[in-house]
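Peer 1: got a structure for you, letters missing:
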């Protein structure tokens, strides 16, 4: 409807906004930076997502976060005021397990990641090792072949707060075998921030392992094709699907690749300054529409405009 127009929905007329609402049947939303930051809901976001559902639209939560299983994401969403069920959550931890099960993987996974991925792997019968600290020893170069698990047939990289030099050494050593699979959840550079402290994202770890292993990972999360192929099983009509996100290089790029409509909110990674620079330079991908945050604001007053009469 507003193809790559970066149209501010707060400036939409009543008719324009109603036309926008009527233009999609399915809503896909990123979570961190769009709906919540850490354990705090972004004001108004739950109202919007729940209202979409009341209008009869299908809702899915599509997140590159790999730290939780789908059931835990659903619980978190519910506690923050969102209507959500585990089957509506599409997380990268789940995608990893789904992918490996789908290709008939039978060996063990060496995991640079968290219990979120580990538990999803366990749920489909795939063994794993590597979760938790692997402390650096005084003579870290003394690692030998005996420190490696001969059953490992894949290295999976997700977010790991315990990342260490020994983990990189093991990952690279496993990947020296060309038959060892190399899978990553996502390449997000950093987490959405609520303070001035930068929290490096999974992309930091993926690039490190790619560098020391001299191999490229198969990345499953947004904006890559595996998410699109997975969503196709739900029979989505791309032209009538809306993707909401806070990152142009993942969420909006994903929406553009899939032929979805796109809505960018400015509560996460992509800032107003970033967006203005992209718009001035016409740097793709540009969102169709934009809002300062996912909220039924007073100026745009989306809820009042869209509420059925009578």
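Peer 2: Ah, there it is. Keep in mind the model is a prediction, meaning the values are calculated, not measured. Numbers count the residues shown, from 1 in each chain.

Peer 1: use CA for all of it now, contacts and neighbours both
Peer 2: OK.

Peer 1: quick one, what contacts the most centrally placed residue in the chain?
Peer 2: Central residue of the chain (C-alpha atoms, centre = their mean): residue 64, 2.1 Å from the mean position. Taking C-alpha atoms under 8 Å, 6 or more residues apart in numbering, we find residue 64 in contact with 30, 91, 92, 185, 186, 188, 221, 222.

Peer 1: List the contacts of the spatially closest residue to the fifth one that is not a sequence neighbour.
Peer 2: By that I understand residue 186. With sequence-adjacent residues excluded and distances taken as C-alpha to C-alpha, 6 or more residues apart in numbering, residue 186 is closest to residue 221, at 4.9 Å. Going by C-alpha under 8 Å, 6+ apart, residue 221 touches 63, 64, 92, 95, 185, 186, 227.

Peer 1: if we go to 6 Å?
Peer 2: Neighbouring residues of residue 221 by C-alpha atoms under 6 Å, 6 or more residues apart in numbering: 64, 92, 185, 186.

Peer 1: these two touch, right, the second one and residue 66?
Peer 2: In this case it means residue 92. Yes. Using C-alpha atoms under 6 Å, residue 92 makes contact with residue 66 at a distance of 5.2 Å.

Peer 1: here's the one I want to compare it with:
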């Protein structure tokens, strides 16, 4: 391909080549954090890109591992940041997909013990799933004498800024029952914050529980195929006509590879072009799954390409 910096994946692309790629796809899946926005600031050109794609008849979806808020709250954020035409049905978060999995796929009857922010609890309740109501434990309450709900049949772990030893211990007790489901919203180990700081992600909390319980969680979010299956079941998506755009190699790009989608890495978030090249040059076959088909500086490049 003309203008490419390398062959066999990890190609920097823009202009006519990017225009041709977008013309060949009917569905475009975007990650949010690091692609569409960073915190409370939209990536330059992102609202215009989403609008332009829709005006050209493309179907646009937002696929995020961020489980902190329910979908309606995401709609409000999109509107606040200048995205005037994003519908709730186009948003697939790991919290929403976890609730969909428990409702539609899992052989499940009972309550869920959910470790997570309000977004996780809200999506579970919206799906009609019973959630253990956690009360503040008194000073004399510990894991030896705390109340455990006998109706719990699943443990779900997501991002939780109020994660505690007691939550970990209770989850371990529930998971001693081999029939109790063990799910994780996503495997993200950490998330970037302003000023170069980071915060532990759902994957870190899940790893703690996996170690303590000697069990492995079923991951719902990217790079699991279930998120794509969740969208495809509602909108009849063909993988070959779909494009995944993300900023994180180990989740977004691997997700695209797992689902048979073309992939684009944007450099406005976590992963770098240099990291992608390291994976491309690796002798380990599995590392090839981390290599995007194409790389853009920003999704603002899409706008220029759409105007070609």
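Peer 2: Received it, and whenever you're ready, just let me know what you need. No experiment lies behind these values; they were computed from the predicted model shown.

Peer 1: sorry, back to before: using ChimeraX, define a selection of the buried residues within the contacts of residue 221 of the first structure.
Peer 2: With 16 or more other C-alpha atoms under 10 Å as the criterion, this ChimeraX line picks the buried residues out of the contacts of residue 221 of the first structure:
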select :64,92,185,186
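
Peer 1: okay, the contacts of residue 221 of the first structure in TSV with distance to residue 237 of the first structure and secondary structure next?
Peer 2: Putting these into TSV (distance: C-alpha to C-alpha, whole Å; DSSP: H, G, I helix; E, B strand; the rest coil) gives the following:
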residue	distance to residue 237 of the first structure	secondary structure
64	22	coil
92	22	helix
185	25	coil
186	25	coil
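
Peer 1: post-alignment, the one helix or strand residue 72 of the second structure maps to versus the first structure, mean distance?
Peer 2: Here residue 72 of the second structure sits within helix 71-80, counting by DSSP states H and E. Compared with the first structure after fitting, helix 71-80 of the second structure has a mean deviation of 1.2 Å; criterion: mean C-alpha distance after the TM-score superposition for the first structure.

Peer 1: Helices of the stretch 201-310 of the first structure, residue ranges please.
Peer 2: 202-213, 225-232, 253-258, 272-281, 302-306 (DSSP state H, counting those that start in this stretch).

Peer 1: Mind listing what's buried along the fourth one?
Peer 2: The neighbour-count criterion (16+ other C-alpha under 10 Å) identifies 275, 279 as the buried residues of helix 272-281 of the first structure.

Peer 1: got it, and the shortest one?
Peer 2: The neighbour-count check on helix 302-306 of the first structure (16+ other C-alpha under 10 Å) flags 302, 306 as buried.

Peer 1: Could you do stretch 155-163 of the second structure as well?
Peer 2: Those would be 155, 156, 157, 158, 159, 160, for stretch 155-163 of the second structure by 16+ other C-alpha under 10 Å.

Peer 1: do stretch 249-258 of the second structure as well
Peer 2: Buried residues in stretch 249-258 of the second structure (16+ other C-alpha under 10 Å): 249, 250, 251, 252, 253, 254, 255, 256, 257.

Peer 1: Make CSV out of the helices of the stretch 201-310 of the first structure and add distance to residue 49 of the first structure.
Peer 2: CSV is the format used below for the helices of the stretch 201-310 of the first structure (distance: least, C-alpha to C-alpha, whole Å):
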stretch, distance to residue 49 of the first structure
helix 202-213, 27
helix 225-232, 19
helix 253-258, 18
helix 272-281, 23
helix 302-306, 11
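
Peer 1: Figure out which of those is closest to residue 238 of the first structure.
Peer 2: Closest to residue 238 of the first structure of the helices of the stretch 201-310 of the first structure is helix 253-258 (C-alpha to C-alpha; 6.6 Å).

Peer 1: Would you mind listing the buried residues in stretch 115-134 of the first structure?
Peer 2: Those buried within stretch 115-134 of the first structure under the rule 16+ other C-alpha under 10 Å are 115, 116, 117, 118, 119, 120, 121, 126, 127, 128, 130, 131.

Peer 1: The fourth one pairs with which position in the second structure?
Peer 2: By that I understand residue 118 of the first structure. Using TM-score structural alignment, the equivalent of residue 118 of the first structure in the second structure is residue 121.

Peer 1: So its match belongs to a helix, correct?
Peer 2: Yes. Assessed with DSSP: H, G, I helix; E, B strand; the rest coil, residue 121 of the second structure lies in a helix.
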